[in-house]
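Chemist: What follows is a protein structure lacking sequence information:
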């Protein structure tokens, strides 16, 4: 039987077993993906929202789609785990990161005498260790390689202040159902950025936040590690005293004692956001996925959320700025709307500047917007959209 035949046969068996349910939205999602076949490109969130959930004006970053895809993936994984099939049996998978069903036709089990590889389960502790290793490697690299001392970094290198490297993080709280704890979940709510704000929302909106609970968690976007890998060698080569904190830990009086370098997404800037954009010719639009020119009204919006899961090219936008705050702190901002932009801009800012960016960075204060072309998270090309003095 060919791949298509095996795929269709396994889909029919899952239907008969009612793995995706006899009816309902989960079954509709399964049928939509199954009808596309085993070799289909990944559907977009917008397409699924429109075709499966009937959302005519679908959001490119649709939470409903992500929740149902996660549920379907778990249903499939639980089914095969419970069935305990032999290694040679076919199975339908919904791989992480794409919205398409795939057939694993199965292979004969390898001889048990030799163990050739081992897959380690992901855990936050491992993620933290990985970021730590990146930081150590970056520092060692900075001690042995010559980093470019371009105009962005020279004021910080010449300063007597230590450097505060601020990483844009995000607060997460738990929603714990005491009756059905298995349905508890972790939530990122843009209205809640700290334990204190969560307590305030629980008091103000008890119906919505009645099951909310602080669980002591924040997270960093993966692209932040790539930014750190570029920035730390520059600071290490200059012999700067660097303290690394999350943006949620930043306090206003720190700008009286430190120069500040921010690395992260626009949405993770926290207390820095107001000061950075108060003196900017740009402003954040209706969401953190867009920046707007205050004078012309022109808008630059990231396409990453819409097309990240597909092989299509998309545009993300990175924002770079350097200025001296009223406290005397030198502030450098390396940020982006989404993760691709941050990965693309970091090596540019840490390297030899040229063109418009080099010219404007020679001034006391500047800002620049860079368009980064991406594909499935990879940064492929970049272009300076604007470069101005502040």
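Modeler: Sure thing, it's come through. None of these values were measured; they are calculated from a predicted model.

Chemist: going forward, measure contacts and count neighbours with C-alpha atoms only.
Modeler: Fine.

Chemist: So which bits of stretch 253-268 are buried?
Modeler: 255, 258-268 (16 or more other C-alpha atoms under 10 Å).

Chemist: Sorry, wrong one. I was asking about stretch 284-294.
Modeler: The neighbour-count check on stretch 284-294 (16+ other C-alpha under 10 Å) flags 284, 288-292 as buried.

Chemist: Now tabulate these in CSV and tack on distance to residue 9 and secondary structure.
Modeler: Converted to CSV, these look like this (distance: C-alpha to C-alpha, whole Å; DSSP: H, G, I helix; E, B strand; the rest coil):
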residue, distance to residue 9, secondary structure
284, 50, strand
288, 45, coil
289, 42, coil
290, 45, strand
291, 49, strand
292, 51, strand
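
Chemist: quick one: which of these is nearest residue 208?
Modeler: Nearest to residue 208, judged by C-alpha to C-alpha, of those is residue 288 at 24.0 Å.

Chemist: residue contacts, the closest one?
Modeler: 266-267, 337 (C-alpha atoms under 8 Å, 6 or more residues apart in numbering).

Chemist: helix/strand/coil for the residue nearest to the spatial centre of the chain?
Modeler: Computing the C-alpha centroid of the chain and ranking residues by C-alpha atoms, centre = their mean puts residue 221 first, at 4.3 Å. Assigned with DSSP: H, G, I helix; E, B strand; the rest coil, residue 221 falls in the coil class.

Chemist: okay, now the one to match up with it:
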């Protein structure tokens, strides 16, 4: 865009007065310095910034200052937060490019969100499964042959006036240089959101120069298998269902839809607050942290395991009321095998009928939690056992 100095200075003042910058004198001073230098066509170095802005004195051999890099990183983060909030409609966008120390002044049209890409294989599998299912059950739908008619878990979704959204838990990845020397994506099991990624950079500021957020994401095989089974149920009930990734889910979706979530305990996203508000008589933990908490400090903790011979997973099903007369049905596990097995069983009318009849005295079909132990090899379950229901 054509640089309008008056407009730039006007919005610089607005940015530094915002709640994102106002309490950080270093970030304000640094952004003002970089803006002025950029308008003058300069491209300052770390050494220059340290001397001219912060009055530092360096040894003759010092040409870099890691503190300056941290300050720059903080400015980038504050700018992102500013434009995500009060600056969302500004006619000019200040950008400090990674690895550079000058400001670029963009037009909003330069920052239209790119199309979100995901690894396509799971969706291709799901699409093929959906086509096959639709073909096989089209006659059943027209004849109202509904085996779920007297089974409230699925029928409550079919009869609810709100549409149903199947949310598939996708995984957070970030970009960086691979051991091969090429650029690719990393998956760190302990980092499952942008917030946790930012915490990583805060603790390790040098990683700012080797890692970056990626527009990619990915789904495990669990998503394709479970989506196929759930779509089969909805084909039989005659109800509509739509699919969305958990990373794309918005708070309004939780009000306007019935929700079926299939994912990992670690990538619950917006559902984490819902789960935290539920009382459990047991807990579920991994090797690194606890995933499901109980109010009872003496509650038994179930911990999944995975070795070369066998996987043991603890899959949790939560059926509960939503916020606006809608329904939530959550399938959670730490490994693919847990959700694959549980969704497979609970989408069989005979199993669900026996489950409800057997537990009828202690089961409120409108709201219940069921914990299953699943054992198997390579995503194939060898045993399936109900451990807890409440």
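Modeler: Happy to help now that I have it. These figures come from a predicted structure and were not determined experimentally.

Chemist: if we can go back for a sec, pull up the gap between the residue nearest to the centre of the first structure and residue 72 of the first structure, please.
Modeler: Distance, residue 221 of the first structure to residue 72 of the first structure, using C-alpha to C-alpha, to the nearest Å: 25 Å.

Chemist: ditto for residue 83 of the first structure
Modeler: When residue 83 of the first structure is compared with residue 72 of the first structure (using C-alpha to C-alpha), they lie 17 Å apart.

Chemist: So those two - more neighbours on which side?
Modeler: For residue 83 of the first structure versus residue 72, neighbours defined as other C-alpha atoms under 10 Å are more numerous around residue 72 (21 against 8).

Chemist: Just confirm that one is within a helix.
Modeler: Yes: assessed with three-state DSSP, residue 72 of the first structure lies in a helix.

Chemist: So it sits against residue 30, correct?
Modeler: Yes: using C-alpha atoms under 8 Å, residue 72 of the first structure is in contact with residue 30, at 7.4 Å.

Chemist: quick one on the thing from earlier: what is the nearest of the buried residues of stretch 284-294 of the first structure to residue 302 of the first structure?
Modeler: The closest of these, once distances to residue 302 of the first structure are taken by C-alpha to C-alpha, is residue 289, at 5.4 Å.

Chemist: which residues sit in contact with the nearest residue to that closest one once chain neighbours are set aside?
Modeler: Using C-alpha to C-alpha, 6 or more residues apart in numbering and skipping residues adjacent in sequence, the residue nearest residue 289 of the first structure is residue 337, 5.0 Å away. Each residue near residue 337 of the first structure by C-alpha under 8 Å, 6+ apart is listed here: 265-267, 288-290, 301-302, 316-318.

Chemist: What is the nearest of these to residue 188 of the first structure?
Modeler: Checking the contacts of residue 337 of the first structure one by one against residue 188 of the first structure (C-alpha to C-alpha), the nearest turns out to be residue 267, at 12.1 Å.

Chemist: gap between that closest one and residue 261 of the first structure?
Modeler: The value you get for residue 267 of the first structure to residue 261 of the first structure, if C-alpha to C-alpha is used, is 16 Å.

Chemist: next one: residue 215 of the first structure
Modeler: Using C-alpha to C-alpha, which is the criterion applied here, residue 215 of the first structure is 28 Å from residue 261 of the first structure.

Chemist: what number of residues lie near the residue lying closest to residue 210 of the second structure once chain neighbours are set aside?
Modeler: Spatial nearest neighbour of residue 210 of the second structure, excluding adjacent residues (C-alpha to C-alpha, 6+ apart): residue 176 at 5.8 Å. Neighbour count of residue 176 of the second structure, defined by other C-alpha under 10 Å: 18.

Chemist: Quick check: residue 176 of the second structure touching residue 187?
Modeler: No: the pair residue 176 of the second structure / residue 187 is not scored as a contact, 10.7 Å apart, by C-alpha under 8 Å.

Chemist: Just confirm residue 327 of the first structure is within a helix.
Modeler: No: counting by three-state DSSP, residue 327 of the first structure falls outside a helix, being coil.

Chemist: Do a quick rundown of the strands in the stretch 101-250 of the first structure.
Modeler: For the stretch 101-250 of the first structure, applying DSSP state E, counting those that start in this stretch gives strands covering 102-104, 163-167, 170-175, 185-187, 212-219, 242-246.

Chemist: about what we covered before: give the aligned equivalent of the residue nearest to residue 289 of the first structure in the second structure.
Modeler: When the second structure is aligned by TM-score structural alignment, residue 337 of the first structure is paired with residue 334.

Chemist: which residues sit against stretch 165-183 of the second structure?
Modeler: 184-188, 191-194, 210-214, 216-220, 223, 227, 241-247, 249, 257-264, 267-268.

Chemist: For that stretch, what is the distance to the chain centroid?
Modeler: Distance, stretch centre to chain centre, for stretch 165-183 of the second structure: 12 Å (C-alpha atoms, centre = their mean, to the nearest Å).

Chemist: Would you convert the strands of the stretch 101-250 of the first structure into JSON lines that also reports distance to residue 68 of the first structure?
Modeler: Listed next are the strands of the stretch 101-250 of the first structure as JSON lines, based on distance: least, C-alpha to C-alpha, whole Å:
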{"stretch": "strand 102-104", "distance to residue 68 of the first structure": "17"}
{"stretch": "strand 163-167", "distance to residue 68 of the first structure": "31"}
{"stretch": "strand 170-175", "distance to residue 68 of the first structure": "18"}
{"stretch": "strand 185-187", "distance to residue 68 of the first structure": "14"}
{"stretch": "strand 212-219", "distance to residue 68 of the first structure": "22"}
{"stretch": "strand 242-246", "distance to residue 68 of the first structure": "31"}
